[in-house]
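Colleague: Sequence unavailable; structure follows:
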């Protein structure tokens, strides 16, 4: 009788083992959070596409540690209420971490929610210096506004500019205003002068036309539009209407198809920096570019590349995480990580620094600045 029972137990254990071996491995759930319904929806779609392509390629190669990647994409909406609901939905889904958002103001609003939930937030494109050097659940892949502004000041001074006029969109006061302040400090330290400094974008501020008139009245030798692609294009159009023939620049985050589409010929010659080299002939980038165009029917941009790199960081960190190790500690313990075009190294706060390359709009395209 005992022998029969033992035989039964052995058979049962073998059956369960075989069943477990046939069952698919539980997926690694990674969240992606972005605003697909606000004024920056199009920018976020580019980022989503980069992350989605990375997830698909990871799965084609066996996933992460043999487990398939499940990318849970959630629309954060354009209000604090919808943002909070999206965070709760991802937390309740048991995600390992979240990639996004692609906007510094949204990241600042969401961060307390992620800190409270203990869920890591990996932001591919944020540059706001106010979010850096903090022990929290936010990791930043992009360079800071300070680093960006300093690069611009050096470039413009080296190209002979001494009298610049600035127009700053204050709807994103922390990021744009922070960049403006850092730029003014760096440019004046080099001996340059800011001859006009105006703000727009909120109810009491001047229109784009009035702002550009103020800039031109000061007699600058260059115009700096501290705004995203659409608003930089609006300012460039007003400058064209006023027959201004001055060099123009806009910060990193203005690099987008919307700048070209909304600005047309008015943005020809405008200079900006990009954390991506879209003319890169390296094998890694060319393979990504080919796959991206085939998958989405459009060209990638720096948001697409940054989100793809974020997934690269995630895949390596989670695959080599120690038992019981938090996602944040796993990411920071390892590295540097090799992205599509450059290495990604985090400091102890989880802040990375990416090299940027200056580009100029020529013939309706972003070309390397000579």
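Modeller: Happy to help now that I have it. Please read all numbers here as calculations on a predicted model, not as lab measurements.

Colleague: can we go C-alpha only for contacts and neighbour counts from here?
Modeller: Fine.

Colleague: could you pull out the strands for this protein?
Modeller: 28-34, 69-75, 97-99, 121-123, 138-140, 163-169, 193-200, 222-226, 248-249, 271-274, 337-338, 343-344, 357-362, 365-368 (DSSP state E).

Colleague: also this one, for the comparison:
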């Protein structure tokens, strides 16, 4: 079950509220807080997919008897990609007695939520945000399913080098996430003889970016910008200029994964490589879950939907093994081994990491097939 999101509360309490038994003596639900970007300026399609995966896994858990007979109840809160709203949501979910926190797609909101959840003693299993520095201080309460940005984006940089792209331009906007991505690319590409040129997508119009690319001789343009604006107008401007016919347009953050990309750009949105966190060949579990998600979404499920489903699968296993107690859930991360839709999930602390991380999530580079933009092609796996 899930509970709609009211306006976030600004009067938090660190003590969970006990959940009374109903008059029929039905078992009280185990409350789980869920964060997702469900309104603008958040990437709402990503939020919808994330929520679909979370809700499907909750439904399956409850159909299988819940946690020792108690159902999971998902308390959904919209972050709109806003760090302050994420913090307020964590405060409210803490006050409502959530045993753990899950979700979030945007790194800036996830980082704010992780720091606040840790301060509240609330375990947080982050589904989809990739920013390396998800927490400011070492903590045992936070774990993450998505791969670190530094790993995925280095894979992407190697893909560019393998394709002969040593003159790379990035159209970027001010953001901790985009700045980290630019730094990862530059640090990986520059020692290997490549150059990375930044184009400010806030200061330059799509036409000015197009002209700068034509004059500068870049062979690849990476979109490190918001979606749909300014990413869509930039792609349209570049694709329709014959001077840039050989330019590779890439989107490491995954914008082309979602149906809205294809709807807005059509053929112009094909052949834009992006990072996708799915195995090359899905197993039976992933096929079954994918079919259920397809019905629920009315569209092809993205990797974000599978991340959402895996999140609840992991949390439910932790709750069954260790009980619905916050300290027990937090202590369970290094002892958890669960088969998800994308492989076996285990958590470790890589060198330098301040939280628990799934160390082997699948990483692939994919694009939309120019011959059939609704179809995806796997270009590279890592």
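Modeller: Cool, the structure landed. Computed from a predicted model, the values in this text were never measured in an experiment.

Colleague: Show me what residue 335 of structure 2 lines up with in structure 1.
Modeller: Matched by TM-score structural alignment, residue 335 of structure 2 corresponds to residue 334 in structure 1.

Colleague: for the nearest residue to that match once chain neighbours are set aside, what are its contacts?
Modeller: Closest residue to residue 334 of structure 1 apart from its sequence neighbours, by C-alpha to C-alpha, 6 or more residues apart in numbering: residue 317 at 6.7 Å. Going by C-alpha atoms under 8 Å, 6 or more residues apart in numbering, residue 317 of structure 1 touches 327, 330, 331, 334.

Colleague: Neighbour-wise, give me the winner out of those.
Modeller: Compared across the contacts of residue 317 of structure 1, residue 331 has the highest neighbour count, 26 neighbours, by other C-alpha atoms under 10 Å.

Colleague: Next one: it relative to residue 324 of structure 1, how far apart?
Modeller: Using C-alpha to C-alpha, to the nearest Å, one gets 14 Å for the distance from residue 331 of structure 1 to residue 324 of structure 1.

Colleague: Then residue 159 of structure 1?
Modeller: Counting by C-alpha to C-alpha, the gap from residue 159 of structure 1 to residue 324 of structure 1 is 53 Å.

Colleague: Counterpart of residue 44 of structure 2 over in structure 1?
Modeller: By TM-score structural alignment, residue 44 of structure 2 lines up with residue 41.

Colleague: which residues touch residue 209 of structure 2?
Modeller: Per C-alpha under 8 Å, 6+ apart, neighbours of residue 209 of structure 2: 171, 199, 201, 234.

Colleague: how much space is there between it and residue 39 of structure 2?
Modeller: When residue 209 of structure 2 is compared with residue 39 of structure 2 (using C-alpha to C-alpha), they lie 29 Å apart.

Colleague: Now do the contacts for the spatially most central residue of structure 1.
Modeller: Nearest to the mean C-alpha position of structure 1, counting by C-alpha atoms, centre = their mean, stands residue 125 at 1.8 Å. Contacts of residue 125 of structure 1 were listed using C-alpha under 8 Å, 6+ apart, and they are 102, 103, 140, 141, 142, 303, 306.

Colleague: Recalculate using a threshold of 7 Å.
Modeller: 102, 141, 142, 303, 306 (C-alpha atoms under 7 Å, 6 or more residues apart in numbering).

Colleague: And residue 248 of structure 1, by the same measure?
Modeller: 222, 223, 224, 270, 271.

Colleague: 10 Å - rerun?
Modeller: 164-166, 221-225, 232, 235-236, 239, 267-272, 360 (C-alpha atoms under 10 Å, 6 or more residues apart in numbering).

Colleague: The match of residue 44 of structure 2: neighbour count?
Modeller: Residue 41 of structure 1 - counted by other C-alpha under 10 Å - has 16 other residues nearby.

Colleague: cool, residue 291 of structure 2 as well?
Modeller: 12.

Colleague: just the one 4 residues further on next, same as before
Modeller: Here the neighbour count serves as a burial measure; for residue 295 of structure 2 (other C-alpha under 10 Å) it reads 11.

Colleague: Tell me who's in contact with it.
Modeller: Residue 295 of structure 2 sits next to residue 301 when contact means C-alpha under 10 Å, 6+ apart.
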